[in-house]
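Chemist: Build me a model from this:
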Amino acid sequence: MQHSYTFIIIALAIMFGVYRRIRRNIGFQPLKPSRLRVRAFIFIIIGILLLVATIAHPIAYVSDAIGIALGLLLGYFAIQNTQFEQRGQSWAYRPKGWIGGVVICLFLARLVYGFYRDFEVIGNASATTGATSPFSSSYFGGDPWTEGIIFILFAYYPCYFLFLAYKARHLDGDRLTHAR
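Modeler: Okay, here's the model as predicted:
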């Protein structure tokens, strides 16, 4: 019974995170450089920790590198298509919805497949002994698709957030120049 509650809590947390991410891809968002730098730093730290976690599986670095390259490519397209607008005394930005949508869909598709695979492994574990648990350390390094998609996220978001923080500093300078 407690397993059901845990699953529901995790599902609700994931749905809330996806809702917030979708909301941030629609319409203008306030440009807050310090918050963007903190988010980028968090993504970078978690990404480094995940890279260190795969040290036992050096072949996984191939999928990690491909994911990072694709994430940076998506970040580049996002940077090229972001619009900035001054709203009152502050700046706002509007990301291109399709780019954020691609990142969210990749994440959700892999998440749904991961849950399906985990339940299949758990179901088979009761039938056979010695099956790999989805929460063991060897499980993370065993799926290059999951790692590639994770590193798309962990390359895209810091790239995009740091660009926005950089742009905010220059937009403030432009506003001060025009005000004089």
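
Chemist: Please count neighbours and contacts with C-alpha atoms only from this point.
Modeler: Noted.

Chemist: for this protein, what's the longest helix?
Modeler: Ranked by residue count under DSSP state H, the longest helix found in the chain is helix 144-179.

Chemist: Okay, buried residues for that helix please.
Modeler: 144, 146-165, 167-168, 171 (16 or more other C-alpha atoms under 10 Å).

Chemist: Before we compare anything, build this one as well:
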Amino acid sequence: MPTLLIALLIGLMMYRRTKRTIGAQKLVRSRLWFRTIVFGIIGCMFLYASFLHPVNFIADFVGLACGLVLAFYAVKHTEFEKRTDGWYYRTSLWVNIAVMALFIGRIAYKLLYHGAMNAPAPAPVNPIEMYGSDPLTIGIFFVLVAYYIRFFTFLLFKHKELNRTDSSALS
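Modeler: Now for the predicted structure:
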């Protein structure tokens, strides 16, 4: 039963993320700041966990590099539009699909792999340590961290620029 609830929760999260990915999203500074800070804090925690498994530093930096490449492509292909209630952006559908496929694929692999093992996973003392011990998972996580932090900071600067041009156009 708990596995079913977790699967349903993950399914709901993926549905909401997919729904937001396809359409235009409103530029909201506070939401972008919050997400950037959350990804930064979680990224720092996982980077700290890499000290427990130094081999993971390679996965960390490969993930960061891949995430920055994806973010560069997303930044290059993001479109903005002015509506009556503010600015909206639409990012590259292909980049969002790639990021979501990495995330969903890794979750599916972990669930199928642990499900096929027929043995319960050992109870970790620290959840960060549990995820920090798998280089592939940590690498994919850092793809997400680098992508979202870079992309959200781009949106924050672009929002400021767009509002500045709106203000100068009204003057």
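
Chemist: in the second structure, which spans are strands?
Modeler: 25-26, 79-83, 86-90 (DSSP state E).

Chemist: Per the alignment, residue 70 of the second structure pairs with which residue of the first structure?
Modeler: Counting by TM-score structural alignment, residue 70 of the second structure lines up with residue 74 in the first structure.

Chemist: Next, count neighbours for residue 13 of the second structure.
Modeler: Residue 13 of the second structure has 12 neighbours, counted by other C-alpha atoms under 10 Å.

Chemist: Aligned against the first structure, show me the partner of it.
Modeler: In the first structure, residue 13 of the second structure lands on residue 17 (TM-score structural alignment).

Chemist: how close does its match sit to residue 104 of the first structure?
Modeler: Distance from residue 17 of the first structure to residue 104 of the first structure, counting by C-alpha to C-alpha, to the nearest Å: 10 Å.

Chemist: before we move on, what about residue 70 of the first structure?
Modeler: According to C-alpha to C-alpha, residue 70 of the first structure stands 14 Å off from residue 104 of the first structure.

Chemist: now the closest residue to residue 23 of the second structure other than its chain neighbours: how far from residue 75 of the second structure?
Modeler: For residue 23 of the second structure, ignoring the flanking residues on the chain, the nearest one in space by C-alpha to C-alpha, 6 or more residues apart in numbering is residue 90 at 6.7 Å. Residue 90 of the second structure sits 10 Å away from residue 75 of the second structure, going by C-alpha to C-alpha.

Chemist: Contacts only, for the residue nearest the centre of the first structure.
Modeler: Nearest residue to the geometric centre of the first structure (C-alpha atoms, centre = their mean): residue 153, 3.4 Å. Counting by C-alpha atoms under 8 Å, 6 or more residues apart in numbering, residue 153 of the first structure makes contact with 71, 103.
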